[in-house]
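Undergrad: mind looking at a prediction? Sequence and model below.
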Amino acid sequence: MKRLKSILVLLLAMLMIAAFAVGCGKQQAEETPEETPQAEPMKVGFIYVGSIGDAGYTFAHDQGAEFMKKELGDAVELVKAENVAENPADAERVLNQMVDQGCKVIFATSFGYMDSVIKVAAQHPDVVFLHCSGYKTAENVGTYFGQIEQPRYLSGIAAGKMTKANNIGYVAAFPIPECIRGINAFTMGALSVNPDVKVKVVWTNTWYDPAKEKDAAKSLLEAGADVIAQHQDTPGPMQAAEEAGAYGLSYNSDMSKYAPKAILTGPVWNWGPYYVKTVKAVQDGTWKSEQYWGPMSDGIVDLAPYASFMPDDVKQLIDSKKADILSGKLNIFTGPIKDQTGTVKVPEGTTMTGDEILNMNWFVQGVEGSLK
């Protein structure tokens, strides 16, 4: 009987312990909040015409993409495609691949992708497409670019002050409005400080061909140029300038490390803040199609740091003109402006409209070269 009582006491104790454990477990479960599932990152695609390592145009865009990723963190995932040719077969294939990979925003970063973007965007209305430097839009397609002609003008001042021969060479990619207005702005900047200069243009019909672009610069140097400017994606023209003991004005990014004895400064792109703003707008549902053409005051375009060997008075002059542009006091496309033949294209007191600047297809007086 005593043994039976002991067993009953033991069983009762075990039941009390079990009940206590269940109660504690229930209380702990009630006190532990449920974990909120992490949202999937938004996939953002970037299509590049060149290599990320080109030190120029594609490099600058990729720096912007990485800036955006750093700012937005785990909320975004980058998807990149390099060296995508500007033809419908390649461009449309890569655009569709990015859509299939789940990209909700796609940045096509070169002019030649425009028609492919419009076509693919029509098939995928739930994806936002941004096309750089183009002019065609749709409900889910916007365009973006910056007024790079503003720092181009300033770099022209540097060239006009530093040339001794009054012969400036300009290695340019394609005879399209984007390049033409840059050449014109550069030339007007040079002429504003040196009315005797001539700017000689050579077209390469390439964006990224280091050897060809360097050879084009060599031809200009052999013809007497002592300053070389460029609208190309590689530092090839700057390297040719340094080898010849000439000065250079680079483009896209700070290329000074590739030709440190030649490069005075150069127009640069700062795409990062635009990419952050645009992706945030898509994320929060406020994005709307637009044609963005940002001025230097937005920070999207600027000048690379000045070379240590540029005279202080030249730096101060450029800074002064930059301040005038930023304040709106100086609009570089205000007349009188003459074309190559001496015909007045923009009368005195008249300022070109945005559309006129974006579609410019004539050279200003002072440019030597054809539009072919």
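TA: Looks like it arrived, so ask away.
Undergrad: make it CA atoms for all contacts and neighbour counts henceforth
TA: Will do.
Undergrad: tell me the spacing between Ala138 and Pro210.
TA: Using CA to CA, to the nearest Å, Ala138 is found at 36 Å from Pro210.
Undergrad: and for Ser256?
TA: 16 Å.
Undergrad: got another one to weigh against that:
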Amino acid sequence: MADFRMPAPRPRLLAAPALDRRRFLAGGAGLVGATALAGLPARPARAAGELTVGFIYVGPRDDYGYNQAQALGAAAVKEIAGVTVVEEENVAETQDVQQTMESMINFDGAGLLFPTSFGYFDPHILTVAPTYPEVRFEHCGGLWKEGMPDNTGSYFGYIGMGQYLNGIAAGHATKSKKIGFVAAKPIPQVLLNVNSFLLGARSVDPAITCQVIFTGEWSMAVKEAEATNALADAGADVITCHVDSPKVVIETAAGRGAYVCGYHADQSSLAPEKYLTGAEWNWAKVYTDMVTATMAGEAIPNFVRGGLAEGFVKMSPLGPANSDAARAQFDATLAEIMKGGFAVIKGPLKDNAGNTVATEGQDFAETDVALESMGYLVEGVLGSTS
């Protein structure tokens, strides 16, 4: 499998040709109509035992983050016999992704698509999927609901457990009792990560607070650097994030003398002395399982979830800055999480506006779907969702 941790100049599998095809689609009434006028089949024929799989990324595949983790999963799929993988990076969450999906289906014969960015689903996948009922559209982000097209589905992982473990490492490392979080947008998955990070730290010391700054963008280096510096200025001495590429946050925080916890992929090479650990996606298992099932003619559930125990998520190795006490609590908690049913959100617990979110004895295990509609920040998080 290719190693994306130290990126080399990357090939563009669908560079100029894909852009040309998107322009072609944009200039006409759509590929189906265009090929019909030309007297050509709508899509290439596929031999038995073969499958073309398309991966679409909103950013570059070597971003040290979200897209890199997805690309590592695609690299694993390339090793499956009979599978052809086509990829396109830097595809915006606009009409562009619809054109890219149709291009992969009609020019490349893709029978399974992984449009990986959160904003690709609604309206883009939901618009294109009904036109191609024989193609499977799998989206990363947990947005599929009953009543949506049967050939669409969503997959996601309980990576909040990873941020809870990040928080344990942060709780042992902080001296100021102030930790920080750079976040893109206040959607449920991001809020769960922020809350989990703080609650993990508070399992070490209940006096710890976490300041969160939302940049409003999945990828905006300038805003991420500004937010990281603002957190450091406010006294945060451990910082993590949920943005597409943590590279700027990690390097800026470490440059300010703060410890860091990674996200999406392993960023330890960016700050080896300051990197405590990180919550990583392990999409290789998810993607190879789905591709293998598709090739075998097996149905893929519309709603797929898994966590650390299922191999959807993994943790970066603990860095040298972790104390023995931090390692002991980290390992013990990880062992509990691996048993399944672990609850980060449990009562008594209030949000940071004083409202009760969990009563005494009430808990929300990692598998509870209620967590996927989270709209609050817990007590101890300094910041607002609005």
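TA: Thanks, I have it. The shown structure was predicted, so the numbers you read here are calculated from the model rather than taken from an experiment.
Undergrad: structure 2: which residue goes with Gly64 of structure 1?
TA: Matched by TM-score structural alignment, Gly64 of structure 1 corresponds to Gly73 in structure 2.
Undergrad: burial measure for that match, as a count.
TA: 21 (other CA atoms under 10 Å).
Undergrad: so what's it up against?
TA: Contact analysis of Gly73 of structure 2 by CA atoms under 8 Å, 6 or more residues apart in numbering lists 282-288.
Undergrad: off-centre distance for the helix or strand containing it?
TA: Using DSSP states H and E, Gly73 of structure 2 sits in helix 66-77. When C-alpha coordinates are averaged (CA atoms, centre = their mean, to the nearest Å), helix 66-77 of structure 2 and its chain have centres 11 Å apart.
Undergrad: what's the mean deviation for it versus structure 1?
TA: Here the mean offset of helix 66-77 of structure 2 against structure 1 after fitting is 0.6 Å, by mean CA distance after the TM-score superposition for structure 1.
Undergrad: after that helix, which helix or strand is next?
TA: Next along from helix 66-77 of structure 2, by DSSP H and E: strand 83-88.
Undergrad: and the counterpart of Gly248 of structure 1 in structure 2, what does it touch?
TA: If you follow Gly248 of structure 1 across to structure 2 using TM-score structural alignment, you land on Val260. By CA under 8 Å, 6+ apart, Val260 of structure 2 lies in contact with 238-240, 250, 253-254, 274-277.
Undergrad: next SSE after the helix or strand where Ser116 of structure 1 lies?
TA: Assessed by DSSP H and E, Ser116 of structure 1 sits inside helix 114-123. Using DSSP H and E, the helix or strand that follows helix 114-123 of structure 1 towards the C-terminus is strand 128-132.
Undergrad: which residues touch that following strand?
TA: Identification of contacts with strand 128-132 of structure 1 by CA under 8 Å, 6+ apart yields 104-111, 113-114, 117, 121, 140-145, 282.
Undergrad: burial count for Val190 of structure 2?
TA: 21.
Undergrad: what do we get in structure 1 for it?
TA: That one, Val190 of structure 2, aligns with Cys179 by TM-score structural alignment.
Undergrad: before we move on, what about Asp351 of structure 2?
TA: In structure 1, Asp351 of structure 2 lands on Asp339 (TM-score structural alignment).
Undergrad: and if you look at Asp62 of structure 2?
TA: So Asp62 of structure 2 corresponds to Gly53, using TM-score structural alignment.
Undergrad: hmm, that match is touching Ala60, no?
TA: No. Judged on CA atoms under 8 Å, Gly53 of structure 1 makes no contact with Ala60 at a distance of 9.7 Å.
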